[in-house]
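1. how does the following fold in three dimensions:
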Amino acid sequence: MPERNIDFGKFGARGIKGSDAVARKLDELADGIVTPVTAKRGLMARLHYLTRTDHSRQAARDAGLTVSDRTLKAWLDEKRRPSSANLERIDAAYRQVRRHNVARHLLRRLNSAGGTRVEIHPLNQSQVPRPLQRLVEYRTMNVRRWDRIVETWASGDHQGLDDAWADVIVDLGSQWGQYEYVTNIGFAA
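-> You can find the predicted model right below:
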């Protein structure tokens, strides 16, 4: 892509990659358990989600939760408490399995009725010297095909998501490169 930013923030601009903002919003839409994994309630909810069926157990193993069935049973019976490293693995496995489980539902909702309206809030240039500031304004666009974006998000492919998002923002016209980094991207499903 010709307008990819190579040295973002050199003059003080602040923001995040648009694809990261999209991933953050999709995570927000897919998030189910809000209690932290360090709390008993959050841990138990995640363990029940990851162990209720043979399919979810296999998905948890594939996501990196590789403990024995005996250890899992001890955690569920509250006879033992997972280490902090295992708490992180449980949370990461939960997020990955949850993404996979809700991806199809999110995709259907985002693609329905001709797509979803997306609000793009430009990067923050308040720290950039006045002569170097660009005129970048708030934009909206309708994204009609979310298939590749949701697929790469669900699989955890950050580079693929970045490429998929870049293909979408090209529809903004000749100044699409100004929206590679943003302060926020908003949409609802």
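
2. only C-alpha atoms from now on, for both contacts and neighbour counts.
-> OK.

3. V128 - nearest residue in space that isn't next to it in sequence?
-> Using Cα to Cα, 6 or more residues apart in numbering and skipping residues adjacent in sequence, the residue nearest V128 is G12, 4.9 Å away.

4. second input sequence below; structure requested for side-by-side comparison:
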Amino acid sequence: MPDRTNEFGKYGARGIKGSDAVARQLDKLAGFISTPISQRRGLMARLNYLTRTPHALRSARAAGLTVTDRTLKAWQSGQRQPSRANLQKIETAYRTVRRQNVARYLLQRLNSRGGTRVEIHPLNQSQVDRRFQRVLEYRTLNIRQWDSIIRAWAAGDTSALDDAWVDSIVDLGSQWGQYEYVSAVGFAA
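-> Sure thing, here's the model as predicted:
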């Protein structure tokens, strides 16, 4: 049985961790605000999302947005502009709260009808010397239980997400180690 990859890219292979590819796909499904926070419209959309209800504001504060209510109102009215550090805090809090809000919906959709089919595109070996290349092929896998993956993604816990992803790809059989690093992972909810 293969073990976890220790020296990825040693011979020139290119790709990303499968768990990172899954997180990117889940982020796409979450539907984040596309306007950058550096534009007034993007900033206002994020602030409105984070302050529209008392529950959302509590979640934003728990996610690291630790400014006073007075400062928030000044930002929303346009009297003051947040600093770069505060813009980063707003963006981080927004993404954290958005993930928490859509996690239950995504979990329900991905677990429905016996799970969701995942397409796994192998890593890029174009820069690897021929003698070190492995035979890799496009694979599909039906993941039936997304609970641990969604929980780790919503919490922003990359190591737990990586462990949950590896636990899922073990179903590929003895070749699962070849798909720990990939070029892309695709699925829909």
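
5. where does the TM-score land?
-> The TM-score (TM-score structural alignment, normalised by the length of the first structure) is 0.98; 189 aligned residues with a Cα RMSD of 0.9 Å.

6. quick one: G78 of the second structure from T71 of the second structure, how far?
-> For G78 of the second structure, the distance to T71 of the second structure under the criterion Cα to Cα, to the nearest Å works out to 11 Å.

7. work out for me the element whatever residue of the first structure lines up with D27 of the second structure sits within.
-> Matched by TM-score structural alignment, D27 of the second structure corresponds to D27 in the first structure. Element membership of D27 of the first structure, judged by DSSP states H and E, is helix 18-30.

8. mind checking the longest helix of the second structure?
-> Counting residues, the longest helix found in the second structure (DSSP state H) is helix 84-111.

9. just the buried residues of stretch 154-174 of the first structure, please?
-> Using 16 or more other Cα atoms under 10 Å as the burial criterion, the residues of stretch 154-174 of the first structure that qualify are 154, 160-162, 164-166, 168-169.

10. ok, back up a step: quick one: list the elements packing against the longest helix of the second structure.
-> Contact analysis of helix 84-111 of the second structure by 3 or more Cα pairs under 8 Å, 6 or more residues apart in numbering; DSSP states H and E lists helix 18-30, helix 40-51, helix 54-62, helix 147-155 as its packing neighbours.

11. make JSON lines from the ones you listed and add distance to Q133 of the second structure to it.
-> Conversion of those to JSON lines gives the following (distance: least, Cα to Cα, whole Å):
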{"stretch": "helix 18-30", "distance to Q133 of the second structure": "19"}
{"stretch": "helix 40-51", "distance to Q133 of the second structure": "45"}
{"stretch": "helix 54-62", "distance to Q133 of the second structure": "47"}
{"stretch": "helix 147-155", "distance to Q133 of the second structure": "30"}
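
12. out of those, nearest to R99 of the second structure?
-> Each of these was checked against R99 of the second structure via Cα to Cα, and the shortest separation belongs to helix 147-155, namely 5.0 Å.

13. for the aligned partner of the residue nearest to V128 of the first structure in the second structure, grab the count of nearby residues.
-> The pairwise alignment with the second structure assigns G12 of the first structure to G12, based on TM-score structural alignment. The burial count assigned to G12 of the second structure is 15, neighbours taken as other Cα atoms under 10 Å.

14. how about the one 5 residues further on?
-> K17 of the second structure has 19 neighbouring residues, counting by other Cα under 10 Å.

15. same thing with S38 of the second structure?
-> By the criterion of other Cα under 10 Å, S38 of the second structure has 11 neighbours.
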